[in-house]
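Asker: what's the 3D shape of this:
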Amino acid sequence: MVSNLSITFMIVSMLLSFVLPLALIAYFYKKYKISIKAVLVGVLIFIVFSQVLEKMLHWYVLVRNPQTAAMLTNPWIYMVYGGLAAGVFEEVGRFIGFKFFLKGRTQWKDGMAYGIGHGGIESILIGGMMSLQYIVYSNLINSGMFEKTLGAKVPIGSLESLKQVLISSSPYYFGVIGVERVLAVTFHIALSLLVLYGVKNRKNIYLLYAIVIHALFDFPAALFQTGQIKNVWIVEFILLVVALISLIFIIKSKYMFSKSKD
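Answerer: Modelled structure (predicted):
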């Protein structure tokens, strides 16, 4: 049985992942009159560059090509590949979004709007939908319908592994999903402002900075996935530190943009 506390944390994470982006849009629209177009461009760029183009590369490198797939069984090579892939696709996507779809929108509030869209849709698709799936699966397990409902669609080994994760994991693990999304949205807003600052001042080196920072941000998660980091709380602590640094940058960047000429 999946505990009621676990399901409660899943619900909290789902609500947090869905509500946070909408709350940020509402707040910044009311206070700064942010561009909804910039928010939507952030959403579109994330979907196209991260969920379509990057996944196509992953399919080829990790599945289709046996040479690269074998090479990437090395956890350290996988870490570098995964971090750089995310960094290149998402940051180049940000750059293209600002350069071509949001011409003339180079104010601090425009970077905020784009970052909310980019990080917000990730929050919904990853944190929100994952938590929703976990809630559905947990109810199926507790009602005794899990194997009967999913048995024909999912290999039995994967089904049992998923069931054990839901039953045996600490309830707090499911609460972390929502907290993680809050931290990630903060990070995405900061990177959006960094890339926009480079576009605004015609300094493309800021795109390289963003790619490297993004890759470094993803390294701990990749090491956890490959078992090199055993304790998930180490990863979460690193994400918390990065989010706090991102928040400080977001606040200070407002002054940077105000002093920078268009």
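Asker: please make it C-alpha for all contacts and neighbour counts, starting now.
Answerer: OK.
Asker: which residues in this protein form helices?
Answerer: Read by DSSP state H, the chain holds these helices, from start to end of the chain: 4-32, 36-45, 54-59, 66-71, 75-96, 108-122, 129-143, 146-150, 156-168, 171-200, 205-225, 232-259.
Asker: quick check: which of the ones you listed is nearest to Leu102?
Answerer: Judged by CA to CA, the one of the helices of the chain that comes nearest to Leu102 is helix 36-45, at 6.8 Å.
Asker: check which residues of that closest one are buried.
Answerer: Of the residues in helix 36-45, those buried by neighbour count under the rule 16 or more other CA atoms under 10 Å are Ala38, Val39, Leu40, Val41, Gly42, Val43, Leu44, Ile45.
Asker: how about the contacts made by the fifth one?
Answerer: It stands for Gly42. For Gly42, the residues meeting the contact criterion (CA atoms under 8 Å, 6 or more residues apart in numbering) are Arg94, Gly97, Ala113, Tyr114, Gly115, Ile116, Gly117, His118, Gly119.
Asker: same thing with the first one?
Answerer: For Ala38, the contacting residues are Leu102, Asp110, Ala113, Tyr114, Gly117, by CA under 8 Å, 6+ apart.
Asker: any idea which of the helices of the chain is most buried?
Answerer: Stretch with highest mean neighbour count among the helices of the chain: helix 108-122 (a mean of 27; mean count of other CA atoms under 10 Å).
Asker: here is the second sequence; please produce its structure so I can put it next to the first one:
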Amino acid sequence: MSVPPLTLVCLSLATLFVALLPISLYRRWRKPFAFDWRDTVAGIAVFALFATVLERALNDYVLHENADFAQALSNPVAFVIYGALVAGVCEEVGRYVAMRIIARRAPRTPNAPLEGSGLAYGIGHGGAEAWFVGVLVQLQWIVFAVLANRGQLDQHLSNLTMDSVLRVHLILASLSPLFAGVFAIERIAAFVFQVGLSVLMWRGVRAGSKSILPIAIAAHAIVDVPAAMYQAQLVPLVAVDTLYVVAAVVVAIVLFRTCRSERSVARAV
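Answerer: Here you go, the predicted model:
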């Protein structure tokens, strides 16, 4: 089999756009919001530890190693509740701890916008998700597609079982320009949500709110409910993506207005 050149180009462009989005935003906003690179690194580290290590280890135990839990989660409603909560708890606890540490540092720049640390952290956290969950995965499929077009894929996958090789071929056969567009939309929306959740958490931590952690966990869980419902085959993908696009636009508008007002206040002081 082979992947059409148009599909390969679209997938490559979508992957490149997702890869460059957090980098370009960091470079563009670094000076206006007086970013501290340590805040962004903290966001990357928290996602890497709490989402890719702790959350995956918990999911592996609950879904594969514990028969009782796995059986209970075979119920679609239970799976949706678990899937929405586990990401919220793991990521928001990590975000909360990191921002408590960030908040202890003295301001670096006089009259710097108050949302700077939240935005810098959010770009790191959301950028790490964009790369780990999106870019690196799609790069693998791009490589597989190139190998398939050269007739070298089966040789490259010779160490896998026949079922795994067949699965790779089926996924490659399903790739299309539409798939590339859906991938870009989903990753951009996820990035916007992560930045929004980071600003929300930063505002709560900065204000000394004791309820910000459960509020952030609930907000994160609500964001993850549609994706969990799709995984449980309760709703179609088009409905989930449409909802995410609308919600991401709303969050982006709120972030833009909030951060623009913060910059105006900082300049006026």
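Asker: fetch the TM-score of the aligned pair.
Answerer: In this superposition the chains share a TM-score of 0.91, using TM-score structural alignment, normalised by the length of the first structure; 257 aligned residues with a CA RMSD of 2.0 Å.
Asker: thinking again about what came up before, can you list the contacts of Gly42 of the first structure in a markdown table and add distance to Val154 of the first structure?
Answerer: Supplementary listing: the contacts of Gly42 of the first structure in a markdown table, determined by distance: CA to CA, whole Å:
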| residue | distance to Val154 of the first structure |
| --- | --- |
| Arg94 | 36 |
| Gly97 | 38 |
| Ala113 | 39 |
| Tyr114 | 37 |
| Gly115 | 36 |
| Ile116 | 35 |
| Gly117 | 33 |
| His118 | 31 |
| Gly119 | 30 |
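Asker: shared with the second structure, which of the contacts of Ala38 of the first structure?
Answerer: For those, the aligned pairs still in contact in the second structure (both residues aligned by TM-score structural alignment, their matches' CA atoms under 8 Å) are Asp110, Ala113, Tyr114, Gly117.
Asker: closest to Ile234 of the first structure out of the residues you listed?
Answerer: Relative to Ile234 of the first structure, the closest of those is Gly117; by CA to CA it sits at 28.0 Å.
Asker: now Pro75 of the first structure: closest residue in space, sequence neighbours ignored.
Answerer: Taking CA to CA, 6 or more residues apart in numbering, and ignoring the residues beside it in sequence, Pro75 of the first structure has Thr226 as its nearest neighbour in space, at 5.7 Å.
Asker: counterpart of the one you found in the second structure?
Answerer: Pairing criterion TM-score structural alignment: the partner of Thr226 of the first structure within the second structure is identified as Ala232.
Asker: residue contacts, its match?
Answerer: Counting by CA under 8 Å, 6+ apart, Ala232 of the second structure touches Pro76, Phe79, Val80.
Asker: who touches the first one in this structure?
Answerer: It stands for Pro76 of the second structure. With contacts taken as CA under 8 Å, 6+ apart, Pro76 of the second structure has the following neighbours: Met229, Ala232, Leu234.
Asker: distance check, Glu65 of the second structure against Gly88 of the second structure.
Answerer: Look at Glu65 of the second structure and Gly88 of the second structure: by CA to CA, to the nearest Å, they are 22 Å apart.
Asker: ignore the last one, Val192 of the second structure
Answerer: Applying CA to CA, the value for Val192 of the second structure to Gly88 of the second structure is 16 Å.
Asker: Pro22 of the second structure too?
Answerer: 21 Å.
Asker: ditto for Asp224 of the second structure
Answerer: With the distance defined as CA to CA, Asp224 of the second structure ends up 8 Å from Gly88 of the second structure.
Asker: please apply the same query to Ser261 of the second structure.
Answerer: Taking CA to CA, one finds Ser261 of the second structure at 29 Å from Gly88 of the second structure.
Asker: next one: Ala189 of the second structure
Answerer: In terms of CA to CA, Ala189 of the second structure sits 16 Å off from Gly88 of the second structure.
Asker: surely Gly127 of the second structure meets Pro22?
Answerer: Yes: using CA atoms under 8 Å as the test, Gly127 of the second structure is close enough to Pro22 to be in contact (5.2 Å).
Asker: for the contacts of Pro76 of the second structure, which one is nearest Phe183 of the second structure?
Answerer: For these, the nearest to Phe183 of the second structure is Met229 (17.9 Å; CA to CA).
Asker: got a list of what that closest one touches?
Answerer: With CA under 8 Å, 6+ apart as the criterion, the residues that contact Met229 of the second structure are Pro76, Val80, Val235.
Asker: show me what contacts Ala48 of the second structure?
Answerer: Ala128.
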